[in-house]
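Trainee: below is the structure, and that's it, no one-letter string:
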């Protein structure tokens, strides 16, 4: 599949990275002579960040190309994303040209404020597909426009790991930016009146409600604030505050040079010690951590990542053994020496064991029914260092799978070729009600026996060793 990006700034570059890292070929048109360099830098950050969110490798990257002619860039594209500057006259010039050169493509505009009726005044059929920076990490895309087109667009966007939100009626600035604008206006007054600095305002968000909003949003957060009585109690308790002078929401300070200097100066004092790219990497690392935490519980954006991961292709086999994990090594798995920390070799083995359990039927439903396998012993051999960003592939061999015992040997391969470690694990089947060992269900036992028979003739070099044993 091919996507075309018209306008390669911050948002256009993020779109290019999102499509490219999900296996799409991407063609870029941007008259800026620095576009290729700028998008290359965005891609460097995206390659470092997006794969770290997943426990399964994304599809192989598509082909990236840059074009001097817009018609050439968009020709044959299934999706064209317009991300030119936020000027209606410019969009009225660009959108008809895109439609003429790519008549069968879905045309999405990254506009944060214009409505489809304004965009399509010249007879085009573009929809609003408004993302959030960084596009390659944040899943939300606001869709506004023709319902049938938005439905098709949503299917494509879910396929690249995004969360399409179809807005019921067109409105200036859509949904999210209207909410952000309200907070922004109030923040300007707090700074102007000397009540808080830019840093103090940011601390109030990131240390408190920002984290709550990331996984529950606004209304669900307030519902919990109402206690067991729920939202009704919250509204009864705090509803009168709507009449109190807690905000200057509709009273906007004059946007003059003095206010700009005040905001800019405080922002420089807050973050000026970091370069923009360094600040982006810090932001990306923080978002990855939050998303991985949300992924663990399935809350908020974590549920989107989990659903997308489940749609990724099966990992297949290597050397006659099932591949139970394949993923780039995230920065969070590395230590001060720059290589993968010893604890994460065990984590990789644990994830591989979980994957293999699911393959034989001891999956989430099996565990919910009160049965599982508990690890009782591990032995790890560290054979070669692995660096952040290198692809780690784990294959799993069943050494024994009879009765209560499940004996596995995981091999950890760097770039699929060099053996970097082995993790030997012994697990016992357990009844979660009694917390005692028990026999697995018959269906699980049959699958285990089948795997054990298939692996019986494969050499298990490294198994059965003890700490300190000579090579």
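Mentor: Looks like it came in fine. From a predicted model like this one, the values you see are computed outputs, not experimental measurements. Numbers count the residues shown, from 1 in each chain.
Trainee: C-alpha only now, for contacts and for neighbours.
Mentor: Noted.
Trainee: tally of neighbours for residue 229?
Mentor: Residues near residue 229, counting by other CA atoms under 10 Å, number 11.
Trainee: list the contacts of it.
Mentor: Shown here is residue 229, which makes no contacts under the criterion CA atoms under 8 Å, 6 or more residues apart in numbering.
Trainee: if I look at it, how far off is residue 235?
Mentor: Using CA to CA, to the nearest Å, we find residue 229 at a distance of 10 Å from residue 235.
Trainee: neighbours of residue 24, how many?
Mentor: 22.
Trainee: and it, how far is that from residue 159?
Mentor: 11 Å.
Trainee: what do you get for residue 184?
Mentor: Distance from residue 184 to residue 159, by CA to CA: 33 Å.
Trainee: also residue 321?
Mentor: Counting by CA to CA - residue 321 and residue 159 are separated by 29 Å.
Trainee: show me which of these two is the more surrounded one.
Mentor: Taking neighbours as other CA under 10 Å, residue 321 and residue 159 compare with residue 321 leading, 19 against 16.
Trainee: I'd like to know which elements the lengthiest helix in the chain is packed against.
Mentor: Ranked by residue count and defined by DSSP state H, the top helix of the chain is helix 276-297. Judged by 3 or more CA pairs under 8 Å, 6 or more residues apart in numbering; DSSP states H and E, helix 276-297 is in contact with helix 35-49, helix 301-310.
Trainee: for comparison:
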């Protein structure tokens, strides 16, 4: 199964590794896709490495699902990068002549059946495919920054693009956790950027006319409609704004405002040096001395929190994240590492993150439980409690926990967990975790947990079913002869 999964992963070439191309590399690596990158810029390797580090940092917070990391190889030419590719993603600067030249070169050297995609944010694919020998394989795949976190990708066909190429592109983007939006008709700027451009024009006028500063305009978005847009977009938000009636009721109330002279969409302020100086100064004040990398990481942390919050309600991009995690879990189940099950199992480890420590500089109490819960999940993955088992209406729920805090853990410490099955029967699983500092070997904490097997429909305890019952029984039998770990069975306040 693992070999079949590896064979199914596409070979991807990235032409250009700036903000967008580097973001593609980050998403692909985090989804186990090996990538070849070509970018002639002398600073490309450094910039790419920093982008990959940002993606790793963000995905470590985004999901606890185990991930196979893909590799990145640098190529010295376009031909070398694309010679064995199944998918080529071009992310060169937004210059039509440059992109047409690059896409024609890609077309000459890529395998005949390779899919060729452009990250352009607004150039028409009909123009971009004009110099290609095989124009039918060219589609636009326009992502949004940061590509490794934001799931939207607009897929646009040109006049000579084959339907099969669009289908392949949508399937590929879906496989790496994205939400492909199939644009129905080729149009300048596609869909999302046309909406953003309208807002941007209004924002420039508001600064130009002295109505608001750049910071105040951003506040008007981030404290208000931006929070709604993350989950509902524009039309559903306005449907709710109409009260208990439908959209017709909304338009009856607010439709006349469309005739009012509120906007200047057909006009754009001249970008004079004076206006540019104003915008630059106000933007510098907003940044408050933070570097671009600092701002990127702050943005990523906030996006991760929003995505996780949306996932808890199974809404919008959160639902997409949950569904992609299920696919990643199934893929991880096909590549479970071989371990000696006759000994306590080492299945989980993670770093202490900076946001896990309190005012004393120590890991907070709640995070000990996080680490232990993640270790329990790692054991359940090991015995292949996967998405298909959950879909069958069964799971294991934690019913009782006892934690001992034995030593301090600090930011950036690496914690490794050793898991032992103390007992198991048809309805119960009794686990004991030992958490150690990977550097010093010091035991930081232990956790003892009783899990009950339940019917998720009724919420009632029920016997485990195969194949899970047999897998847990096998480990329990092997661990039955191990010494009982120190601290097992303790109660609160018991003398040491």
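Mentor: That came in fine, so what should we check first? As the structure is a prediction and not an experimental result, all values here were calculated from the model.
Trainee: TM-score for the pair, please.
Mentor: The pair, once superposed, lands on a TM-score of 0.86 when counted by TM-score structural alignment, normalised by the length of the first structure; 463 aligned residues with a CA RMSD of 3.5 Å.
Trainee: with respect to residue 415 of the first structure, which of the helices and strands packed on helix 276-297 of the first structure lies nearest?
Mentor: Judged by CA to CA, the one of these that comes nearest to residue 415 of the first structure is helix 35-49, at 15.8 Å.
Trainee: for that closest one, give me the average deviation versus the second structure.
Mentor: Once superposed with the second structure, the aligned residues differ from helix 35-49 of the first structure by a mean of 1.2 Å; criterion: mean CA distance after the TM-score superposition for the first structure.
Trainee: may I see the buried residues of the following helix or strand past that helix?
Mentor: Note on helix 35-49 of the first structure: by DSSP states H and E, the next helix or strand toward the C-terminus is strand 64-67. Buried residues in strand 64-67 of the first structure, defined by neighbour count with 16 or more other CA atoms under 10 Å: 64, 66.
Trainee: and stretch 398-408 of the first structure, by the same measure?
Mentor: Buried, per 16+ other CA under 10 Å, within stretch 398-408 of the first structure: 398-401, 405-408.
Trainee: next, the contact list for residue 346 of the first structure, please.
Mentor: Taking CA under 8 Å, 6+ apart as the definition of contact, the neighbours of residue 346 of the first structure are 380, 423.
Trainee: now with 10 Å, please.
Mentor: By CA atoms under 10 Å, 6 or more residues apart in numbering, the residues touching residue 346 of the first structure are 352, 378-380, 421-425.
Trainee: from those, which is closest to residue 248 of the first structure?
Mentor: Distance to residue 248 of the first structure across the contacts of residue 346 of the first structure (CA to CA) is lowest for residue 352, with 54.0 Å.
Trainee: hang on, the closest one packs against residue 392?
Mentor: No - when contacts are counted by CA atoms under 10 Å, residue 352 of the first structure is not listed as touching residue 392 (11.5 Å).
Trainee: need the overlap of contacts for the two.
Mentor: For the pair residue 352 of the first structure and residue 392, residues contacting each of them under the criterion CA under 10 Å, 6+ apart are 325-326, 412.
Trainee: could I get those residues as a markdown table with distance to residue 461 of the first structure?
Mentor: Shown next, in a markdown table, are those (distance: CA to CA, whole Å):
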| residue | distance to residue 461 of the first structure |
| --- | --- |
| 325 | 20 |
| 326 | 21 |
| 412 | 13 |
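Trainee: please pick the buried ones from these.
Mentor: Applying the neighbour count, that is 16+ other CA under 10 Å, the buried entries in those are 325-326, 412.
Trainee: show me the helices in the stretch 301-450 of the second structure, by range?
Mentor: Taking DSSP state H, counting those that start in this stretch to define them, one finds helices in the stretch 301-450 of the second structure at 316-333, 365-382, 387-391.
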